[in-house]
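sequence unavailable; structure follows:
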């Protein structure tokens, strides 16, 4: 399977490659970006390279897909969106995302996540997409609810960050809900 390129009115979602290392490092080294990410901020460029390589490996294994978010007006790499814990057999995955702070508040993440969800349900034939957020991450919870995700509950001690475990909210959306078949 070739890596799919997705397009929206303002964005191109594309395979993340070596050419994106510097910009990915810049984004993921910002504490405000990783505050609710479940991993510490990156501290060197090689960490970014390693993560980008892992994206390719996990895609080849059909375990995840991670797209680079490209702002079409400037061809600038501004974040990523992806499907984690992808299980073609079980027809499910979890969505995750991050965006450069300069682009926050413009509906970009909503646009990117919506396109990935549509692709997952219509092309990958997934039935369920989950999402995990820190309870304090009100922006992410609001985004998911806007897209039709339902909060299922609390996963106690599920996320580990800054040397401690944190609770997480679990959200999900089913294919029939997304496609309005209910």
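All right, it came through fine. Predicted, not measured: the structure shown is a model, and the values here were computed from it.

please make it C-alpha for all contacts and neighbour counts, starting now.
Noted.

where's residue 162 relative to residue 37, distance?
Distance, residue 162 to residue 37, by CA to CA, to the nearest Å: 11 Å.

ok, now residue 73?
Noted for residue 73: a distance of 27 Å to residue 37, by CA to CA.

more neighbours: which of those two?
Shown here are residue 73 and residue 37; by other CA atoms under 10 Å, residue 37 has more neighbours (21 against 8).

now do the SS call for that one.
coil (DSSP: H, G, I helix; E, B strand; the rest coil).

repeat for the one 3 residues further on
Per three-state DSSP, the secondary structure class of residue 40 is coil.

ok, the nearest residue to it once chain neighbours are set aside - contacts?
Residue nearest to residue 40 in three dimensions, not counting chain neighbours: residue 34, with 6.4 Å by CA to CA, 6 or more residues apart in numbering. Under the criterion of CA atoms under 8 Å, 6 or more residues apart in numbering, the contact list for residue 34 reads 28, 40-41.

and of these, the nearest to residue 69?
Closest approach between these and residue 69, by CA to CA: residue 28, at 13.7 Å.

next one for the comparison:
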């Protein structure tokens, strides 16, 4: 397995492990975090455990197709959130990112740092050509993050996200290995 600990000055992204269950369950249970996510609030910790068990199992494969990282503060070791990178087939050299940040860490640059770390990993280590992301059209925070790192808005998918308050349109973003990156 390739090195999957990604670090900046403030954070480490590492593959999730079973001991992250309580922190992940808390994150998934927060209504603020759930507002623009399709997973929904889990009914109980067993539901969260089933979700993360499948994510952890992905990391055991010879060829990882789905990376799920815990975002951790370097100094305090506090859990900040989750970050995912889903890979398409090798021929396409494409990946898709998603993230969930605990509200205590919103508007402090942690999402932007996390995206930049995963873009570096995707382009430099995994040799991807294209990395994409989607976000609900009302998710101003994520829109700002994706545009800040240099992703380009390519389009709008009509009513593609089943959110708790109804169907939402989705902005599609991408960045290519040849595009100018903003750090």
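Cool, the structure landed. Please read these numbers as outputs of a predicted model, since none were measured by experiment.

residue in structure 1 matching residue 139 of structure 2?
Using TM-score structural alignment as the criterion, residue 139 of structure 2 maps onto residue 137 of structure 1.

in structure 2, which spans are strands?
6-7, 11-15, 66-73, 79-87, 94-101, 130-136, 152-163, 166-176 (DSSP state E).

output those as JSON lines; include the columns distance to residue 50 of structure 2.
Shown next, in JSON lines, are those (distance: least, CA to CA, whole Å):
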{"stretch": "strand 6-7", "distance to residue 50 of structure 2": "25"}
{"stretch": "strand 11-15", "distance to residue 50 of structure 2": "16"}
{"stretch": "strand 66-73", "distance to residue 50 of structure 2": "14"}
{"stretch": "strand 79-87", "distance to residue 50 of structure 2": "16"}
{"stretch": "strand 94-101", "distance to residue 50 of structure 2": "18"}
{"stretch": "strand 130-136", "distance to residue 50 of structure 2": "25"}
{"stretch": "strand 152-163", "distance to residue 50 of structure 2": "21"}
{"stretch": "strand 166-176", "distance to residue 50 of structure 2": "25"}
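
make a markdown table from the ones you listed and add distance to residue 118 of structure 2 and mean neighbour count to it.
Below are those laid out as a markdown table (distance: least, CA to CA, whole Å; neighbours: other CA atoms under 10 Å):
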| stretch | distance to residue 118 of structure 2 | mean neighbour count |
| --- | --- | --- |
| strand 6-7 | 8 | 18 |
| strand 11-15 | 9 | 22 |
| strand 66-73 | 10 | 22 |
| strand 79-87 | 8 | 22 |
| strand 94-101 | 8 | 20 |
| strand 130-136 | 10 | 22 |
| strand 152-163 | 17 | 15 |
| strand 166-176 | 12 | 18 |
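
which one of these lies closest to residue 45 of structure 2?
Once CA to CA is applied to those, the stretch that comes out nearest is strand 79-87, at 16.6 Å.

how much does the closest one stray from structure 1?
Mean deviation of strand 79-87 of structure 2 relative to structure 1 after superposition (mean CA distance after the TM-score superposition for structure 1): 1.6 Å.

against which helices or strands is that strand packed?
If you count contacts as 3 or more CA pairs under 8 Å, 6 or more residues apart in numbering; DSSP states H and E, strand 79-87 of structure 2 packs onto helix 21-29, strand 66-73, strand 94-101.

aligned to residue 120 of structure 1, what sits in structure 2?
Aligned by TM-score structural alignment, residue 120 of structure 1 pairs with residue 122 of structure 2.

re earlier: quick one: which of the contacts of residue 34 of structure 1 is nearest residue 178 of structure 1?
Ranked by distance to residue 178 of structure 1 (CA to CA), those are led by residue 28 at 30.0 Å.
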